[in-house]
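>>> missing the sequence, but the structure's below:
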């Protein structure tokens, strides 16, 4: 299925090889695993406009969900294929961002890599883990920006997005809202029959987000799901900053 999509995309886009190259001409890499146990080290991301062709699926009953665990140093991602009530692993991995010096460059790379995943796998839905609230305001601000850029990559391609709290993701997968990363990883590996070596906790977190969305997708209401910026803001009014009124000077 994936190979056929790539072949169709290549026919429709003569500059296919050039599209999947970085701005410096080199392929973009990220640690990743693909279903079937084959280690993939040549993940490539596309620097392309939002007008890129989006192919139709042959099997309309099949749904691909891209789960994302936002991060400013390591961002996890995981894709699952849903057929009816059954689901299986498509691919999972992490995107290393620590090597990029500035925060702005990290945001650029996040957008490029998420766009590349969307171009390659054509997900029907993107599910993200909501940032948790910590004491370090600057860290929370940067994490929120990273999540926002990942959202923008999906919304720019008209892909619906959903957001789930870490507690809800853990509860959905393990039945314990306070489960550790290791516990989540163990359950995800069991559910998706992952036999590769342990590790990539951010990637298994992302798969957990995708599984969480699958479990809740049948019960989702309009709130929390969006197919564009306007829809997202209408569904999440609390995310809008409220203007502050200036204080009156005492007479």
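Sure, I can see it. A quick note: this is a predicted structure, and the numbers were derived from the prediction, not measured.
>>> alpha carbons only for contacts and neighbour counts from here, please
Fine.
>>> Tell me if residue 162 really is in a strand.
Yes - per DSSP: H, G, I helix; E, B strand; the rest coil, residue 162 lies within a strand segment.
>>> residues in contact with it?
125, 126, 127, 128, 213, 224, 225, 226 (Cα atoms under 8 Å, 6 or more residues apart in numbering).
>>> Which single one of those residues is nearest to residue 149?
Distances from residue 149 to the contacts of residue 162, taken as Cα to Cα, are shortest for residue 128 (11.5 Å).
>>> Pretty sure the closest one sits against residue 164.
Yes - under the criterion of Cα atoms under 8 Å, residue 128 makes contact with residue 164 at 6.4 Å.
>>> what touches both of these two?
residue 209.
>>> Give me the more crowded residue out of those two.
Higher neighbour count among residue 128 and residue 164: residue 128, with 25 against 18, using other Cα atoms under 10 Å.
>>> For that one, what is the enclosing helix or strand?
strand 125-129 (DSSP states H and E).
>>> need the contact list for residue 182.
residue 201.
>>> And the one helix or strand residue 119 maps to, what's buried?
Taking DSSP H and E as the definition, one finds residue 119 inside helix 103-121. Using 16 or more other Cα atoms under 10 Å as the test for burial, helix 103-121 gives 103, 106-107, 109-121.
>>> Likewise for stretch 78-98?
Those would be 78-82, 87-97, for stretch 78-98 by 16+ other Cα under 10 Å.
>>> so of those residues, which ones are in strands?
78-82, 87-96 (DSSP state E).
>>> So which residues of the protein form helices?
2-12, 16-19, 103-121, 137-155, 166-174, 181-191, 201-216, 229-235 (DSSP state H).
>>> what about residue 207, distance to residue 3?
22 Å (Cα to Cα, to the nearest Å).
>>> same question but for residue 113, I mixed them up
Counting by Cα to Cα - residue 113 and residue 3 are separated by 19 Å.
>>> And residue 117, by the same measure?
In terms of Cα to Cα, residue 117 sits 14 Å off from residue 3.
>>> And for residue 182?
Counting by Cα to Cα, the gap from residue 182 to residue 3 is 33 Å.
>>> same deal with residue 34?
13 Å.
>>> between these two, who's got more neighbours?
residue 34 (16 against 9).
>>> Disregarding residues adjacent in the polypeptide, which is nearest to the more buried one?
residue 91 (4.2 Å; Cα to Cα, 6 or more residues apart in numbering).
>>> try residue 163
That would be residue 128: by Cα to Cα, 6+ apart, it lies 4.9 Å from residue 163.
>>> put this beside the first:
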């Protein structure tokens, strides 16, 4: 471990360590993340009724935490999920967030829009009840997402993250206005992501987070390969360059933001 990794740790706020992609070497992947200075990893749930898999990964590693929720692409598999069911599972000491949940209109055949909306609202209600941050997935759904966030925050505040942000500037601006955080993945490092970097530069520093969304979206220079939590340092470096701060400062900023937002997550 380098001095930088030791003194200025990073947090991967969104990965999927339970996925089969990692099964053969999950322990080694966690070890590589630790060596890179990644002190906390949050492995994100995509199906409430498979939470046992997520929980098992978090329980196996002191520095791995988890969430519980239904991804919009899987909403059709559990359309009857309730806020009460999510809230009960979220009582687990290592569960620090709700989600990922939201809207994905890029693949309309995955789940009907009305089902996605209903399941999303159940996850929102669970976040409002627990005050655990809601991890929001939004793809090709900016207008609908803005409308729902405005409506639902009007009913009562809940913390949230626009994860793996790749949408337009209006969603980012309104998300921040409503109290949300914005998390950037390896997409930020791609050469054709100038507009995304402009959006990142517009987000207040106290609302910035970094993630991998591993095993997807590996940052440069690993683009096209399987992603893993250790690579979050590459995204953090580019985010720092984007907002005009050094690598140590961006690590400190995003780590402090993550601990503040995921308040149930213990520190080393």
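That came in fine, so what should we check first? All values derive from a computational prediction rather than experimental measurement.
>>> Work out the TM-score between the chains.
Once the chains are laid over each other, their TM-score by TM-score structural alignment, normalised by the length of the first structure reads 0.33; 137 aligned residues with a Cα RMSD of 6.0 Å.
>>> could you check the angle helix 137-155 makes with the strand holding residue 128 of the first structure?
170 degrees (axes from the mean of the first three to the mean of the last three Cα atoms, to 10 degrees).
>>> re earlier: taking helix 2-12 as reference, get the angle to the helix holding residue 119 of the first structure.
100 degrees.
>>> Which secondary structure elements does helix 103-121 of the first structure sit against?
helix 2-12, helix 137-155 (3 or more Cα pairs under 8 Å, 6 or more residues apart in numbering; DSSP states H and E).
>>> Let's have those helices in TSV, adding distance to residue 62 of the first structure.
Converted to TSV, these look like this (distance: least, Cα to Cα, whole Å):
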stretch	distance to residue 62 of the first structure
helix 2-12	13
helix 137-155	19
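>>> so which of those gets nearest residue 65 of the first structure?
It is, among those and with distance given as Cα to Cα, helix 137-155, at 11.7 Å.
>>> buried set for the closest one?
Result for helix 137-155 of the first structure [16+ other Cα under 10 Å]: buried residues 142-147, 149-155.
>>> Tell me the one of those nearest residue 69 of the first structure?
Using Cα to Cα, the buried residues of helix 137-155 of the first structure come closest to residue 69 of the first structure at residue 147, 8.4 Å.
>>> Look up how far residue 174 of the first structure lies from the residue nearest to residue 152 of the first structure when sequence neighbours are not counted.
Distance criterion Cα to Cα, 6+ apart; nearest residue to residue 152 of the first structure, sequence neighbours excluded, is residue 111 at 7.7 Å. Distance of residue 111 of the first structure to residue 174 of the first structure, computed by Cα to Cα: 30 Å.
>>> now swap in residue 74 of the first structure and tell me
For residue 74 of the first structure relative to residue 174 of the first structure (Cα to Cα), the value is 23 Å.
>>> So which residues of the stretch 51-200 of the second structure form strands?
64-68, 95-104, 134-139, 160-162, 181-184 (DSSP state E, counting those that start in this stretch).
>>> Surely residue 28 of the second structure is in a strand?
No - judged by three-state DSSP, residue 28 of the second structure forms no part of a strand; its state is helix.
>>> who's in contact with it?
By Cα under 8 Å, 6+ apart, residue 28 of the second structure has no neighbours at all.
>>> Next one: it from residue 34 of the second structure, what distance?
In terms of Cα to Cα, residue 28 of the second structure sits 10 Å off from residue 34 of the second structure.
>>> Setting the sequence-adjacent residues aside, check what's closest to residue 138 of the second structure.
Setting aside the residues directly before and after it, residue 138 of the second structure is nearest to residue 103 in space (Cα to Cα, 6+ apart), at 5.0 Å.
>>> residues near the one you found, how many?
Other residues within reach of residue 103 of the second structure, judged by other Cα under 10 Å, total 26.
>>> right, and it touches residue 145 too?
Yes - if you go by Cα under 8 Å, residue 103 of the second structure and residue 145 touch, sitting 7.2 Å apart.
>>> if I look at those two, which residues touch both of them?
The contact lists of residue 103 of the second structure and residue 145 share residue 138, where a contact means Cα under 8 Å, 6+ apart.
>>> just the angle between the host helix or strand of residue 41 of the second structure and strand 95-104, please?
With secondary structure defined by DSSP H and E, residue 41 of the second structure is part of strand 38-43. Taking the same axes, to 10 degrees, one finds that strand 38-43 of the second structure is oriented at 50 degrees with respect to strand 95-104.
>>> Strand 38-43 of the second structure - contacts with which helices or strands?
strand 10-15, strand 64-68.
>>> orientation of it relative to strand 64-68 in degrees?
Using the same axes, to 10 degrees: strand 38-43 of the second structure against strand 64-68 is 30 degrees.
>>> Among the strands of the stretch 51-200 of the second structure, which comes closest to residue 247 of the second structure?
Comparing those under Cα to Cα, the one sitting nearest is strand 181-184, at 15.4 Å.
>>> Mind giving me the packing neighbours of the closest one?
Counting by 3+ Cα pairs under 8 Å, 6+ apart, strand 181-184 of the second structure packs on strand 160-162, helix 169-177, strand 208-210.
>>> so who does residue 247 of the second structure touch?
Residue 247 of the second structure touches 236, 237, 240, 241, counting by Cα under 8 Å, 6+ apart.
>>> isn't there a helix covering the first one?
So that's residue 236 of the second structure. Yes - under three-state DSSP, residue 236 of the second structure sits within a helix.
>>> I figured it was touching residue 210, is that so?
Yes - Residue 236 of the second structure is within contact range of residue 210, at 6.2 Å (criterion: Cα under 8 Å).
>>> which one is residue 240 of the second structure nearest to, not counting chain neighbours?
Using Cα to Cα, 6+ apart, the closest residue to residue 240 of the second structure is residue 250 (5.1 Å).
>>> Contacts only, for that neighbour.
So residue 250 of the second structure contacts 236, 237, 239, 240 (Cα under 8 Å, 6+ apart).
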